[in-house]
Structures are given as C-alpha cells and as structure tokens.
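>>> dropping the sequence and predicted coords here.
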Amino acid sequence: MKILKVKNEIEAGKLGSEIILDLVINKDKPVLGLATGSTPISTYNQIIERTNSEKIDWTNVTTFNLDEYKGLKPTDDQSYDFFMRKQLFDHINIKKENTNIPSGSISTNEEANKYDELIAAKGGIDLQLLGLGTNGHVGFNEPPADFNSLTSIVNLVESTIESNARFFAKKEDVPTQAISMGMKSIMSAKKILLIALGESKADAIAQLVNGKVDPSWPCTLLQNHKDVTIIIDEKAASKL
C-alpha cells in the first residue's frame, strides 16, 4: 500500500489525474473504474484540463462506474449517470458506448451480477478509482460488508443517506437503495487508487492503514490487494 500525503484537494486532484492519465496515455485500450461524489471532482477537473490542452485521446478508453442510485433514471440530475456526463464525459472525447454505469432500474441481483460479466468481457478493470465513506464504505458497500459480494442491490445506512442529503432538495428525496459493485468486484481491479479528503475521513483512513481487516470497516479489505495507492490530505491523515 502506497500512501501519498498532499496539502489539499487541489494537490490531490493533480496527483490523481496524473496517475489516471498515465494509464490512458500509455496503455492500449485501458479500462477505468470511476467514482462519483465530491471527492473526485478535482481529479476530473484536472483530467479535463490536461486532456484538452494536450489533446489526449479517450476514444479507446472503456469506463465502469462503481454504483448508481436505485430508482433514478439517467436523466435525473441526481443520478450518477448525469453526474459523470456533467463532471467528465461531456468534456472529453470518450465514446458514449464505452461508458458503463449500473442501471437504476435493476430489480434483481441476478440482473446486477451481469455487470461483473461485462467487466470480465472487457478484460477486467486496470485502475479503479475510489472515494471513502466516513463509515469506511467503498462504493456503496456498507458495514458490515460482505467481502465476497459482486455487483448487487444494496441498502444504504442512515449515515450515508444523511451525508448524501446535501445533494438533494431534502433528506426524504435521497434513495435508500443503490446498485453497487461488490467488494469482490472492486478487489478484482488490477490497481486501486483511493482518494480521501477532510477530517471526516480520518477515522476511516486510520482503520484502513492501521486497523485489522474487518467487515465493520469495509475499506480494510484493501489491505489484501497487491497494488493500492492512497492519496490523502493533511486532515484525512490527522489520525495516522
């Protein structure tokens, strides 16, 4: 596990974008796993800036997003499909057919598992970008996490609903379920890049780095992955 400490969100985004773009530039037909939420926005902004200034080609890149709210259509402005188009896809020359996001209309886990089959058919994810929940969740794998889980329908815990309520008009509008890559899905990526920012992530980072592997802190499973890079700012690193 490689830990890279930076001063702030801008530095985290710069470093994150460099790692991702190195793969895009140097690998033939790279497959990226992407994340949503406030954490990766700085990374996406700097990816867009460099892509346009250096004319970096995304036409051979395939992406798979971690998750989507159950019940939201791609046109809903709080869906992760909408988020990805607004924050990244509409600003680079990636092919829409190469972007994959779990469907919010999935109704069974058998249907959700097909997402893993699609990832495998593309050769697996070369680099998976992750954020980190205050309770240690990655994707929407809430504690206690099933470490053998594949993409499935998951229930969101109260702390996650409260955290995400800031993106909605009111808390009652936040979906209570999502479709998320499972822990086994995430661990299948060849490389993992996790970015965590702010004091609210300090407990989870302390568990990830110094704790034992424990389903009550889902992120701790990453200790068993052979290639993990963690980018954290000073506040997120405050309990190390």
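Everything's here; your move.

>>> all contacts plus neighbour counts: C-alpha atoms, from now on.
Will do.

>>> in the protein, which spans are strands?
Secondary structure of the chain, counting by DSSP state E: strands at 2-6, 31-34, 62-65, 67-69, 99-100, 127-130, 152-155, 177-180, 191-196, 228-233.

>>> reformat those strands as CSV; add distance to residue 77 and mean neighbour count.
Output for these, formatted as CSV (distance: least, C-alpha to C-alpha, whole Å; neighbours: other C-alpha atoms under 10 Å):
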stretch, distance to residue 77, mean neighbour count
strand 2-6, 32, 15
strand 31-34, 18, 24
strand 62-65, 17, 23
strand 67-69, 12, 27
strand 99-100, 17, 19
strand 127-130, 22, 24
strand 152-155, 21, 22
strand 177-180, 16, 26
strand 191-196, 24, 22
strand 228-233, 29, 21
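
>>> and here's the other structure:
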Amino acid sequence: MEVIIAPEPELSTLVADAIERLVREDPSPVLGLATGSSPLSVYDELTKRHEQDGLSFAKVRAFMLDEYVGLPASHPQSYHNVIDTEFASRVDFAKGAVQGPDGTAEDLRAASAEYDHAIAEAGGVDLQILGIGTDGHLAFNEPGSSLSSRTRVKTLARQTRIDNARFFDDDVDAVPQHCLTQGLGTILEARHLMLIATGGHKAEAVHQMVEGPVSSMWPATVLQMHPHVTILVDEEAASRLQLGDYYRHIYANKLEGQRL
C-alpha cells in the first residue's frame, strides 16, 4: 500500500495522470468509477484533458461501484445520472460503455450476479477509483460486510444516509435505504486501486484503513490485502496517521521507476 500525502489539487492530478497513461497505452482499458465528492475534481481534470489535449475515452469501458435501489436512471441522484452528468457526457465514451448495477431490476440477486459477470467478461477493471466513508465503508460495503463479498443488495447504515443527505436537499428520509454495491471481493479483483480522501472528518477512517487491523468493522482495511493500492490523502485526512512522516519520506525518495 502506497500512501501519498499532498494538497488536494495534486492528488487529483496524480489520479488523472494514472488514468491518462492507462487510456493512452492500453488498447481496451477498463475503468472503475466512483460517485460522491471525492472523485469530482478528477473527473473535471480528465474532462479538461479531453477538451484541451484530445484525451479520448472512445475505446474505454467503465463500471460503476454502486447504485441506489428503486431510483430510476432519470432521477437526479441516481448514480447512473450522476456519473453521466459529472463525467461520461462530458467526454466521448461510446454509447453503453459506462455500466452500473441495475437498482430497478425485478430480481436484484440476479442483477447482482449479472453485473459481476459483465465485469469479468470485460477482462476486469484495470484502475478503480475509490472513496471512503467516515465509518470506513468502501462503496456501500458498510461495517460488518464480508471481506470476500460480491455485488449484492445492502441496507445503508444510518450514518451513511446522513452523510449522503446533502445530495437530497439535506433530507435524510429521501435517501434510499437500500443499494446494489460491488462487494469487497469484487473490488479487490481490480488491478490497481486508487483511493482519495480529504478533510479531517475522514481522518479516523484513513488511520484505520492504513494502520489498523484488517477487520469487517472497518471495511476499507481489506485494501491492505491488495498488491497495488494507492491511498491519496490531504494533510487533514492524514492527521491521524502515526507513520505520516515516514509515508512522506518514502514518497519523496522513490526511485524513478517506482513513481505512479
């Protein structure tokens, strides 16, 4: 696990750099897209590179982490609509190239299995963007989730709904209670995981994720088991890290071939 501590604009640039290299060098790249506030500046940076430098996503496939159950794709806060608004429609993805779990499916269990199958059929995710919840949840894998879980229906914790109420006019009751989410086991199959966290409210979750024991109580700690994880945090989110100075030293003294 690599930990990079830097100001937020630099974090977004580093993620965008990694995605640009993948998109330009791989003939059929597969991205994993996250919603929430953490990746928005990354999507803005990639859109700028598309408009100004000709970075094309025409051959890229992408899979979303999760979706609310019961919200139609046209709902402003459905993740299908959010990803389309914030990123997909701003660049040149081919029609149908960006997929998400079907939260309106009649058979949610079958839809979950079909989604995992679709990811596998695409060759798996090359680079997955992630955020982390204040309680350590990853995607919508709440505390107590199986560390080997697959895409499935989850009931959202009260804290998660409170955190997401800002997207629903601060109305907690308007936030759906259920979702379809990639499981932790599904996420771990991506070849490179890049997680962005900013702000002091994420500090404890970041500390547990990076330095705590692997535990379902803090689902993001499962990332310690992955061979290629990059954690990108600002100073506030890094404030609880006991080895913060060490992580800064490592990053400042990497060999050229070890850079992202």
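Received the coordinates, thanks. All figures in this text were calculated on a predicted structure; none of them were measured in a lab.

>>> TM-score for these two?
The pair, once superposed, lands on a TM-score of 0.97 when counted by TM-score structural alignment, normalised by the length of the first structure; 239 aligned residues with a C-alpha RMSD of 0.9 Å.

>>> take the strands of the first structure and write them to TSV, including distance to residue 144 of the first structure.
Formatted as TSV, the strands of the first structure follow (distance: least, C-alpha to C-alpha, whole Å):
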stretch	distance to residue 144 of the first structure
strand 2-6	25
strand 31-34	23
strand 62-65	22
strand 67-69	18
strand 99-100	27
strand 127-130	18
strand 152-155	12
strand 177-180	15
strand 191-196	20
strand 228-233	22
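
>>> could you point out the longest helix in the first structure?
Longest helix of the first structure, by residue count under DSSP state H: helix 9-26.

>>> just the angle between it and strand 228-233, please?
150 degrees (axes from the mean of the first three to the mean of the last three C-alpha atoms, to 10 degrees).

>>> got the buried residues for helix 9-26 of the first structure?
Neighbour counts over helix 9-26 of the first structure (16 or more other C-alpha atoms under 10 Å) mark 9-18, 20-21, 23-24 as buried.

>>> ok, now stretch 68-85 of the first structure?
Residues 68-74, 78-81, 83-84 are the ones in stretch 68-85 of the first structure that count as buried (16+ other C-alpha under 10 Å).

>>> so can I have a markdown table of the residues you listed showing distance to residue 219 of the first structure?
Listed next are these as a markdown table, based on distance: C-alpha to C-alpha, whole Å:
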| residue | distance to residue 219 of the first structure |
| --- | --- |
| 68 | 19 |
| 69 | 20 |
| 70 | 23 |
| 71 | 26 |
| 72 | 26 |
| 73 | 29 |
| 74 | 28 |
| 78 | 25 |
| 79 | 24 |
| 80 | 21 |
| 81 | 24 |
| 83 | 24 |
| 84 | 23 |
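
>>> so which of those residues is the closest to residue 147 of the first structure?
Nearest to residue 147 of the first structure out of the buried residues of stretch 68-85 of the first structure is residue 68 (C-alpha to C-alpha; 19.6 Å).

>>> centroid residue for the first structure?
residue 35 (2.7 Å; C-alpha atoms, centre = their mean).

>>> distance-wise, check that one relative to residue 192 of the first structure.
According to C-alpha to C-alpha, to the nearest Å, residue 35 of the first structure and residue 192 of the first structure sit 12 Å apart.

>>> which residue, neighbours along the chain excluded, lies closest to residue 59 of the second structure?
Spatial nearest neighbour of residue 59 of the second structure, chain neighbours left out: residue 28 (5.9 Å); criterion: C-alpha to C-alpha, 6 or more residues apart in numbering.

>>> any idea how many residues pack against the one you found?
16 (other C-alpha atoms under 10 Å).

>>> over to residue 54 of the first structure?
Other residues close to residue 54 of the first structure by other C-alpha under 10 Å number 9.

>>> and it, what's its match in the second structure?
Using TM-score structural alignment, the partner of residue 54 of the first structure in the second structure is residue 53.

>>> can you pull out the helices in the first structure?
Counting by DSSP H, the helices of the first structure are 9-26, 41-54, 80-87, 109-121, 158-164, 183-187, 202-210.

>>> any common contacting residues for residue 35 and residue 192 of the first structure?
Shared contacts of residue 35 of the first structure and residue 192 (C-alpha atoms under 8 Å, 6 or more residues apart in numbering): 129-130.

>>> residue contacts, residue 24 of the second structure?
residue 55.

>>> what does residue 100 of the first structure give?
Per C-alpha under 8 Å, 6+ apart, neighbours of residue 100 of the first structure: 62-65.

>>> ok, now how distant is it from residue 56 of the first structure?
Using C-alpha to C-alpha, we find residue 100 of the first structure at a distance of 20 Å from residue 56 of the first structure.

>>> do the same with residue 115 of the first structure
Per C-alpha to C-alpha, residue 115 of the first structure is found 28 Å from residue 56 of the first structure.

>>> compare the two (neighbour count), which wins?
Taking other C-alpha under 10 Å, residue 115 of the first structure and residue 56 do not tie; residue 115 has more neighbours (22 against 16).
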